[in-house]
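Trainee: Compute the structure for the input listed below.
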Amino acid sequence: MPWKNQGGGPWGSGPKGPWGSGPQPVGPRPPDLEDLLRRAQDRLQQLLPGGYFSGVGIALVLIAALVIWGLSGFYRVQSEEQGVVLRFGKYVGETFPGLNYHLPYPIETVLLPKALRVSTLSIGMTLIDDPARRGRTMRDVPEESLMLTGDENIVDVDFTVLWRIKPKGVADYLFNIQNPEGTVKAVGESAMREVVGKSNIQPILTGARTTIEANVQELMQTTLDRYGSGILIQQVQMQKVDPPAQVIDSFREVQAARANLESLQNEAQAYANRIVPDAKGRAAQILQAAEGYKQQAVAEAKGQSARFLKVYDEYKKAPDVTRQRIYLETMERVLGGSEKLIYDGGGASGAQGVVPYLPLNELTPRRPPTATTSTGQPQTQGGSTR
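Mentor: You can find the predicted model right below:
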């Protein structure tokens, strides 16, 4: 009920406020603590058996409160979570998915980070709401994606990082870093800029993506381990690697010219691969023929010299006989292949001479042509001549 000015304020003086000065407040009276306790006692007496409040009732209430307080320590860890138990704010252990228990608050508390979930972080691009498409669309973030290569070119790199908490690094993840996602993003961008800054633009745009991804992942993991972050980098995936939009047309012209150059080089290399083996084959054939002729000439020379030495040895033993044999062999070699008639011109005196015409060459059968052996001796069909 409202206070009225009936002979004094709360302290029995005139119309004063609670501190004895100023106007008296007008409004609802503050609740009386004793009145509240009395009402609570009356309700409790109605609930207790016998309708009266006794020491047994107080004990039952305390036991019920203790039971409820003790049961409040049960908690459930989901499949992708891992429990971290803190005792008065200090790390004491970890729990795994399922129903677990910790001492009730405020003795122990539990944190439930998503330790088994693989998170995806995009760098160089972000999702924004697109009212026109009634959904979300990807937008480039140039301040994150534009990077300088080792050959002083600019490249636009968008990539994603797959990361999770290490199996035994939950405590490090919770207590060593303040913003895990921001830390992973900063480390990923720094690592990609370092690796791209050591590479040329052509391998980055063509076939060196796998190597770059592996190098960035290794560098990120080393940096995060040095921070003691408790984070595991599972994979780095390069999504888009292009020149900046302002120079992409000129870059495509350069790429086309480079492709044309490579095509001409490949054609020249194919022609060389076709001509060079043929020339090497002909050269090898000529060398083999020359080597064969050399061996034949040397062998013939050695044979002739050996034959001459043998003839010379026989000549020293019987000069006259050997001289006659050499003469006959020489005449045989000179005259053996020609058609000839021999007339000795002898006969008794007064004998009749040859007839004026006698076709002796037609009566004599023709001899087959002679072949010269490797030693220089003429050889006819059926044996050597004499």
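Trainee: For the rest of this, base every contact and every neighbour count on C-alpha atoms.
Mentor: Noted.
Trainee: Okay, Ala289 and Ala297: tell me how far apart.
Mentor: Using CA to CA, to the nearest Å, Ala289 is found at 12 Å from Ala297.
Trainee: how about the strands in the stretch 251-386 of the chain?
Mentor: Ranges of strands within the stretch 251-386 of the chain are 371-372, 378-380, 383-384, based on DSSP state E, counting those that start in this stretch.
Trainee: scratch that, the stretch 51-200 of the chain
Mentor: Going by DSSP E, counting those that start in this stretch, the stretch 51-200 of the chain shows strands at 74-77, 83-87, 90-95, 98-101, 108-111, 119-123, 125-130, 135-140, 146-148, 154-165.
Trainee: Looking at the strands of the stretch 251-386 of the chain, which is nearest to Val118?
Mentor: Nearest to Val118, of all these, is strand 371-372, at 94.4 Å by CA to CA.
Trainee: which outside residues touch the closest one?
Mentor: Here strand 371-372 makes contact (CA atoms under 8 Å, 6 or more residues apart in numbering) with 378-380.
Trainee: Just send the strands of the stretch 251-386 of the chain back as TSV, with mean neighbour count too.
Mentor: Shown next, in TSV, are the strands of the stretch 251-386 of the chain (neighbours: other CA atoms under 10 Å):
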stretch	mean neighbour count
strand 371-372	13
strand 378-380	18
strand 383-384	10
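Trainee: Any chance of CSV for these, columns distance to Val56?
Mentor: Converted to CSV, the strands of the stretch 251-386 of the chain look like this (distance: least, CA to CA, whole Å):
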stretch, distance to Val56
strand 371-372, 146
strand 378-380, 148
strand 383-384, 150
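Trainee: out of those strands, nearest to Glu329?
Mentor: That would be strand 378-380 among these, by CA to CA, at 9.2 Å.
Trainee: ok, back up a step: mean neighbour count and distance to Tyr312 added to the strands of the stretch 51-200 of the chain, as JSON lines?
Mentor: Listed next are these as JSON lines, based on neighbours: other CA atoms under 10 Å; distance: least, CA to CA, whole Å:
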{"stretch": "strand 74-77", "mean neighbour count": "15", "distance to Tyr312": "116"}
{"stretch": "strand 83-87", "mean neighbour count": "20", "distance to Tyr312": "115"}
{"stretch": "strand 90-95", "mean neighbour count": "14", "distance to Tyr312": "113"}
{"stretch": "strand 98-101", "mean neighbour count": "13", "distance to Tyr312": "116"}
{"stretch": "strand 108-111", "mean neighbour count": "19", "distance to Tyr312": "118"}
{"stretch": "strand 119-123", "mean neighbour count": "17", "distance to Tyr312": "101"}
{"stretch": "strand 125-130", "mean neighbour count": "14", "distance to Tyr312": "103"}
{"stretch": "strand 135-140", "mean neighbour count": "12", "distance to Tyr312": "104"}
{"stretch": "strand 146-148", "mean neighbour count": "20", "distance to Tyr312": "92"}
{"stretch": "strand 154-165", "mean neighbour count": "21", "distance to Tyr312": "92"}
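Trainee: Please provide the structure for the following sequence as well, for comparison with the first:
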Amino acid sequence: MAWNEPGGGGNKPKDPWGGGEQGPPDLDEALKKLQEKLGGIFGGRGGSGGKSGGGRGIPASLFVVAALVAVVVWALMGLYQVDEQERAVVLRFGKYYDTLQPGLQWNPPLIDEVIKVNTTKVRAATFREIMLTRDENIVEVRMSVQYVILDPTSFVLKVRDPENSLQHAAQSALRHVVGDTTMDAALTEGRAQIGVDVQTRLQRYLDMYETGIRVVKVNIDESKPPTQVQAAFDDVIKAREDEERLKNEAQAYANGIVPEARGRAQRVIEEASAYREQVVAEAEGEAERFMALLTEYAKAPEVTRERLYLDALQRVFRNTSKVMVDVEGGNNVMYLPLDKMTEASGPAVPRVGGRLDSNTIRELTNAVREQLRQDDASANNRRGGR
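Mentor: Presented below is the predicted three-dimensional model:
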């Protein structure tokens, strides 16, 4: 309905809130009424004529604005960011409420307590202990433990001081493992195994305590005897090194001499095998030759016998140039210089392969026999004339 709509009793504009002659509402009056109501609520004095110490009271609108600002600030204080590597444990009025994942989160401030825990950071703790080994020797061990927080809720709520519990558990595990190890193993090659055993035992302790910690790695950084016996221990180490060096030298000598001996033995075996094969082959050849000769001898005994005799002489005279002949019935030994006789015969003497052939040997033999008979006859004539 328009304010200046014509009709209805004159030229006066109509009031849209009712009342023909009432004007628009006064905003100051409305604020005064609201102030009086709020003043009554907060114990203040209302009315336009109210005085306080000669001045006016605080306007109620300021309380409203202050309350709204306080609510906004309180709401903004509840906003926070949980990083990717973190988890947030929320306590509401001191009691566990929730564990929040990474992202933008909101919790009512002054009501909820938020504890952020980094679950990916690898933390480290170092321990140094002096303890007794199984063989009643004292060793000093320095150990480092690397760990992460696996369960933030248990880490925050189940144990009062989880890192202190980790220290006590690590010391206990280290003493238990080293106490079951000899000194030599703890100081030398057994250190890696000690680290593995300590890690297993330490993780079992932490799981039993519900600390929420997972052990990543246990390193035995150093293990040594106490300072008071360091000199004696150095002498022992030096003696052990000398022993190891001598063993290595002996092993190197054995590695060199044993293969050589085996090679020589194998060579002797091969030579013996070759000699056996040679002897067997020669024996078989001689047997076959004898059987063939026997067959020929059965056919012509005289010819075969003569041939055998000549072959024997050829073998005997093959490598000699001198022949000694014993004359039957005489005391003198005749010396036949066959080398000179061969040279004197000149190129007319036939040779076969650089040696005298059988015909030449036969002729020489007959000549020798004839010469021997003549010499024997001459000797007999001289003896008869006397």
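Trainee: Please state their TM-score.
Mentor: For this chain pair, the superposition-based TM-score is 0.61 by TM-score structural alignment, normalised by the length of the first structure; 293 aligned residues with a CA RMSD of 4.0 Å.
Trainee: what residue of the first structure matches up with Glu136 of the second structure?
Mentor: Using TM-score structural alignment, the partner of Glu136 of the second structure in the first structure is Glu152.
Trainee: outside of stretch 56-76 of the first structure, which residues touch it?
Mentor: 48, 97-105.
Trainee: 7 Å instead?
Mentor: If you take CA atoms under 7 Å, 6 or more residues apart in numbering as the criterion, stretch 56-76 of the first structure is touched by 48, 98-104.
Trainee: go on, stretch 316-327 of the first structure?
Mentor: Counting by CA under 7 Å, 6+ apart, 314-315 sit against stretch 316-327 of the first structure.
Trainee: Give me the buried stretch members for it, please.
Mentor: With burial defined by 16 or more other CA atoms under 10 Å, the residues of stretch 316-327 of the first structure counted as buried are Thr322.
Trainee: Max pairwise distance over the contacts of stretch 56-76 of the first structure: which two?
Mentor: The widest separation within the contacts of stretch 56-76 of the first structure (CA to CA) is 38.7 Å, between Leu48 and Gly98.
Trainee: tally of neighbours for the closest residue to Gly190 of the second structure other than its chain neighbours?
Mentor: Excluding the flanking residues, the one nearest Gly190 of the second structure by CA to CA, 6 or more residues apart in numbering is Asp184, at 7.8 Å. Neighbourhood size, Asp184 of the second structure [other CA atoms under 10 Å]: 15.
Trainee: now Ala186 of the second structure
Mentor: For Ala186 of the second structure, using other CA under 10 Å, the count is 26.
Trainee: And it, which helix or strand is it part of?
Mentor: Using DSSP states H and E, the element containing Ala186 of the second structure is helix 183-187.
Trainee: Going along the chain from that helix, find the next helix or strand for me.
Mentor: Downstream of helix 183-187 of the second structure (by DSSP H and E), the next one is helix 191-209.
Trainee: just how off-centre is that following helix within its chain?
Mentor: Distance, stretch centre to chain centre, for helix 191-209 of the second structure: 22 Å (CA atoms, centre = their mean, to the nearest Å).
Trainee: and it, how far from the first structure on average?
Mentor: Compared with the first structure after fitting, helix 191-209 of the second structure has a mean deviation of 3.5 Å; criterion: mean CA distance after the TM-score superposition for the first structure.
Trainee: Check which helices and strands that helix sits against.
Mentor: helix 162-179, strand 213-224 (3 or more CA pairs under 7 Å, 6 or more residues apart in numbering; DSSP states H and E).
Trainee: coming back round to it: for Ala186 of the first structure, find the nearest of the strands of the stretch 51-200 of the first structure.
Mentor: Here strand 119-123 is closest among the strands of the stretch 51-200 of the first structure (CA to CA), at 9.2 Å.
Trainee: got a list of contacts for the closest one?
Mentor: Against strand 119-123 of the first structure from outside (CA under 7 Å, 6+ apart): 144, 158-164, 185.
Trainee: Which single one of these is nearest to Phe175 of the first structure?
Mentor: Arg164 (15.8 Å).
Trainee: Just give me the match in the second structure for the closest one.
Mentor: Looks like Arg164 of the first structure aligns to Val148 there (TM-score structural alignment).
Trainee: In space, what's closest to that match - neighbours in sequence excluded?
Mentor: Nearest one to Val148 of the second structure, counting by CA to CA, 6+ apart, is Val122 at 5.1 Å.
Trainee: The one you found is in contact with Val145, isn't it?
Mentor: No: counting by CA atoms under 7 Å, Val122 of the second structure stays clear of Val145, with 10.0 Å between them.
Trainee: OK, contacts around Pro109 of the second structure?
Mentor: Residues in contact with Pro109 of the second structure (CA under 7 Å, 6+ apart) are 74, 77-78.
Trainee: how far away is it from Val90 of the second structure?
Mentor: Taken as CA to CA, the span from Pro109 of the second structure to Val90 of the second structure is 11 Å.
Trainee: One more: Thr119 of the second structure?
Mentor: 16 Å.
Trainee: got it, and Ser61 of the second structure?
Mentor: 37 Å.
Trainee: same question, Gly57 of the second structure
Mentor: 44 Å.
Trainee: now do Glu189 of the second structure
Mentor: 48 Å.
Trainee: Same check on Leu246 of the second structure?
Mentor: 67 Å.
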